[in-house]
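Novice: got a predicted structure here, sequence first:
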Amino acid sequence: MDKMYKLILVEDDNSLGYLLSEYLGMKGFNVTWAKDASEAMLKTKTNVFDLAILDVMLPDMDGFELSQKIKAINAELPFIFLTARSLKIDVLKGFSLGAVDYLKKPIDEEELVVRINALLSRLVSDAGHEDQVSQYEIGDYVLNMDNFELNYKGKPIKLTGKEFDLLALLAKNKNQLCTHKEILTTVWDKNDYFNKKSLNVFISHLRKHLGQDPKLSIVNVSRRGFMLRVEET
């Protein structure tokens, strides 16, 4: 991570707040921890953050209302909800308010970091803050983003549009987990059972296309997603 991203974490549970702020700090993020909505509002007014992580259940205001007040201060600040509530209506409400992700407690710290990295990478890319990558080197392969072509030692390999989009996402995040949700919403624009079945088929196709380089593998991380693993030589 070249840039140290600034996060605001709003969590009233002292143990969880301390754990997450320390863990995210160890992973290279600059974390500001607020223990209630009032403190979060004050810090948002006096600091510029790249991402807000909001607990839904706060003592002075719920996270949904807080997210709208924060958006009034900084309309461009993306936010993730953390909640112990698992009702579908709450999840849908979170996304309807503009959340970029929604994680249910108990929080898996590693998954949270993966989600944050993926979201920030996508948001920065979408905003045009990074130069467009013209190609990805994947072992002995090159994925050319200009002509939508995969090459193995100079020889072109024909990919379908979905195969190319899927490989581009995995290549962009090589050696990092891409969750099922991230892949399906990015490549298929919809996270559902039928597209998840299609994803497994496309992963099999890509494994065959990349099979000429033993340093490469697409790893299935059980019930979480896939990772394009590239062994360094």
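Specialist: The structure has been received and is ready for your questions. Numbering: from 1, shown residues only.
Novice: when you work out contacts or count neighbours from here on, use the C-alpha atoms and nothing else.
Specialist: OK.
Novice: residues touching the closest residue in space to V142 that isn't next to it in sequence, list them.
Specialist: Spatial nearest neighbour of V142, chain neighbours left out: N151 (5.2 Å); criterion: Cα to Cα, 6 or more residues apart in numbering. Residues near N151 by Cα atoms under 8 Å, 6 or more residues apart in numbering: 141-144, 157.
Novice: what strand or helix carries N151?
Specialist: According to DSSP states H and E, N151 maps onto strand 149-152.
Novice: C-terminal to that strand, what's the next element?
Specialist: strand 155-157.
Novice: hold the first one in mind and look at this next one:
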Amino acid sequence: MTDNNKILLVEDDRNFGDVLSSYLEMNDFDVVLATDGEQGLEKFKEGQYDLCIFDVMMPKKDGLSLAKDVRQLDQEIPIIFLTAKTMKEDVIKGFKAGADDYISKPFTSEELLYRIQAVLKRSQRSEQKDRSAKEFEFGRFHFDYPLRILTFTAADGSTAEDKLSPKEAELLKMFCVYVNDVLPRSVALKEIWGEDNYFTARSMDVFVTKLRKYLKPDENIEIVNIHGNGFQLRVQTAEKA
């Protein structure tokens, strides 16, 4: 756990928010407090944060709506919801809105701290995925990243090669690193295209379509669109004939 992780806390009960802020600051977090959803969105746009904590029931903009807006700007940042509701439907709505965790009031400060630490550790592990590999095997494919060559081996042992463009190779490498896991759209856009905006997102969609065509010969492989998050290279285990 590193010091000075920055947290955006959006809680409409000012007294409760002040108490939580003080407790988290005592535990080496830098906390920015907003007291309604609209203010929370503005604070998010103004700063860089490691984690968000949103109350669900708030004036002007509720926590679920706020989370959806934040996810449009940053698909990776961890979000924890605070709520007095415990209905299963509300929990599901929270996770659909992009929650990484969900804690019901009343709760102890220690419980919230534990959940924050757990979510941040998961987030940091995700960011540390190994990207040093140069060659990848998945399904019936072999991908030589430095040479940008994708080789398909058919059931009869025959092979076919495709030479990828630089961006196709960069994107396929990221899919291989994240194989069977979600590749957040913003991660790929920032790393390959340099920025995350409407135009680069549309460009990425074009390259995903191209990669799907390359991978089509293997029926056990597909690139799936994960709505509101990114894409997933799914590789089902299959015995080579």
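Specialist: The structure has been received and is ready for your questions. Fair warning: this is a prediction, and the values are worked out from it, not measured in the lab.
Novice: the strand holding N151 of the first structure aligns to what range in the second structure?
Specialist: Under TM-score structural alignment, strand 149-152 of the first structure corresponds to no residues of the second structure.
Novice: ditto for stretch 218-228 of the first structure
Specialist: So stretch 218-228 of the first structure sits over no part of the second structure, by TM-score structural alignment.
Novice: got the end-to-end distance for that stretch?
Specialist: Stretch 218-228 of the first structure stretches 5 Å from its first residue to its last (Cα to Cα, to the nearest Å).
Novice: let me see the ranges of the strands in the first structure.
Specialist: Using DSSP state E, the strands of the first structure run over 6-10, 30-34, 51-55, 79-83, 101-104, 135-138, 141-144, 149-152, 155-157, 178-179, 216-221, 225-230.
Novice: can I get those strands in TSV with distance to N195 of the first structure?
Specialist: Putting these into TSV (distance: least, Cα to Cα, whole Å) gives the following:
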stretch	distance to N195 of the first structure
strand 6-10	32
strand 30-34	36
strand 51-55	29
strand 79-83	24
strand 101-104	19
strand 135-138	26
strand 141-144	24
strand 149-152	24
strand 155-157	24
strand 178-179	14
strand 216-221	16
strand 225-230	13
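Novice: of all the ones you listed, which one comes closest to L169 of the first structure?
Specialist: Of all these, it is strand 178-179 that lies closest to L169 of the first structure, at 8.1 Å by Cα to Cα.
Novice: hang on, L171 of the second structure in a helix?
Specialist: Yes. Counting by DSSP: H, G, I helix; E, B strand; the rest coil, L171 of the second structure is found in a helix.
Novice: touching, it and R185? I think so.
Specialist: No. L171 of the second structure is not in contact with R185 according to Cα atoms under 8 Å; the separation is 10.8 Å.
Novice: quick one, what contacts L112 of the first structure?
Specialist: Counting by Cα under 8 Å, 6+ apart, L112 of the first structure touches L103.
Novice: what's the distance between it and V10 of the first structure?
Specialist: 14 Å.
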